[in-house]
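Visitor: Here is a sequence together with a model predicted from it:
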Amino acid sequence: MATTRLGEAEVHTVGELPAVGSAAPEFTLTNGDFADVTKTPGKRTILDIFPTISTGVCQAGVRAFAKLAPGLDNTEIIAVSQDLPLAVANYCGAEGIEGLIVGSAFRSGFGTDYGITMADGNWRGLLARSVVVIDTDGTVLHTQLTPAIGTEPDYEAAVAVLR
């Protein structure tokens, strides 16, 4: 179990992020067309994980990773939340955001498998803000659970492992 904060409240997750150097758990998410999304074999993957696209910080994270995407060779960025896939896809479309994949976890055990479902607090059941970077062979290169849900992740640390 890991700990982050939601406002002033301490919040626990159901587990821990996968360890750097370990094999990333396989996942199946749902995109804006309700099709399955999995890690593309042979590509590096950044999982931008957040509670809901309805908050400014979550929106900022999606925009920031989308801006970084063109400079990252052989890398896909998947925006992961418990939101319905239409919500994130509609937000990205309305904002002109391109370069990332919508990946809703609403049908899957992703949050449990990655240890980042919030187990308590007002937002229990949503995903805690975090980042996981996975290499082409499925090895975890980097993880970060932000110290607070309202804190943006360290974008530079996430992409630095890919350079």
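Guide: That came through fine.

Visitor: hey, let's count contacts and neighbours off CA atoms from now on
Guide: Will do.

Visitor: What is the helix or strand hosting Leu141 packed up against?
Guide: Assigned by DSSP states H and E, Leu141 falls within strand 140-145. With contacts defined as 3 or more C-alpha pairs under 8 Å, 6 or more residues apart in numbering; DSSP states H and E, strand 140-145 has these neighbours: strand 130-134.

Visitor: elements contacting the strand it packs on?
Guide: Against strand 130-134 (3+ C-alpha pairs under 8 Å, 6+ apart) you get strand 44-49, strand 140-145, helix 155-160.

Visitor: try it against this one:
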Amino acid sequence: MIAMLVSANAFAQAPNPPLLPKPTVTKDDPQVYNVTRNGLEMNVQYRGPRECALAFLQQAREEGWNKEEQAEQAAKVPPGGYLLGYWSRSTAALASAEHFTITVEAADGHPIVRWQSPVSKPEQLRLGTSILYTEVVTVHLPVPLADGDRVLVEESTVKKRFVFVIRL
């Protein structure tokens, strides 16, 4: 089963949000098929337990882990998989994860997990003559995501809210 994140509403703060181009689904990582791109503004990826297990087995084979190392590393994988958030902004202060809150909700609206970072150090990315500051965060999920679950990303500095809906 292949999961996909579909952007439901990029700007929820305004009564009449501006029209945005429809996000395109890309295949950035051969093990993760569910990538939604919204320009450089907000990217979200979900790697479920099955994809985590496949990546784990591949890494164990490549690195020649023994049974003890495999057990130690397997204990680090969360039961619901991972959610990755990636964004780029024009200044380090705006890109800081301290200004972002990620909430994962079930289809019925009850929260699965809420993530907020107390500290952050965005990376610098040079694009031609421009410099962008990027941040990548990992959210560990206690349960696998299902069809209709939502990922809400709130940016406090500019009052933006990104909503992604899981489609399996």
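Guide: Yep, that arrived. Note that the coordinates shown come from a computational prediction; the quantities given were computed from them, not determined experimentally.

Visitor: Report the TM-score for the pair.
Guide: For this chain pair, the superposition-based TM-score is 0.28 by TM-score structural alignment, normalised by the length of structure 1; 91 aligned residues with a C-alpha RMSD of 5.9 Å.

Visitor: Pick the most buried one from the helices and strands packed on strand 130-134 of structure 1.
Guide: Stretch with highest mean neighbour count among those: strand 44-49 (a mean of 25; mean count of other C-alpha atoms under 10 Å).

Visitor: tilt between that strand and strand 140-145?
Guide: 10 degrees (axes from the mean of the first three to the mean of the last three C-alpha atoms, to 10 degrees).

Visitor: what's downstream of strand 44-49 of structure 1, the next helix or strand?
Guide: helix 56-68.

Visitor: Check which residues of the longest strand that structure 2 contains are buried.
Guide: Secondary structure of structure 2 per DSSP state E: the longest strand is strand 130-140. Using 16 or more other C-alpha atoms under 10 Å as the test for burial, strand 130-140 of structure 2 gives 132-137, 139-140.

Visitor: Tell me the spacing between the residue nearest to Leu125 of structure 2 when sequence neighbours are not counted and Gln58 of structure 2.
Guide: What sits nearest to Leu125 of structure 2 in space, not counting adjacent residues and going by C-alpha to C-alpha, 6 or more residues apart in numbering, is Leu132, at 5.0 Å. Separation of Leu132 of structure 2 from Gln58 of structure 2 (C-alpha to C-alpha, to the nearest Å): 33 Å.

Visitor: Leu5 of structure 2 too?
Guide: From Leu5 of structure 2 over to Gln58 of structure 2 the distance is 25 Å, taken as C-alpha to C-alpha.

Visitor: more crowded one of these two?
Guide: Leu5 (28 against 12; other C-alpha atoms under 10 Å).

Visitor: Now for the more buried one, which secondary structure element holds it?
Guide: Per DSSP H and E: strand 4-9 holds Leu5 of structure 2.

Visitor: What separation do you get for Glu156 of structure 1 and Ala64 of structure 1?
Guide: Glu156 of structure 1 is 10 Å from Ala64 of structure 1, by C-alpha to C-alpha.

Visitor: What residues of stretch 57-67 of structure 1 count as buried?
Guide: For stretch 57-67 of structure 1, the neighbour count (16+ other C-alpha under 10 Å) marks 57-59, 61-63, 65-66 as buried.
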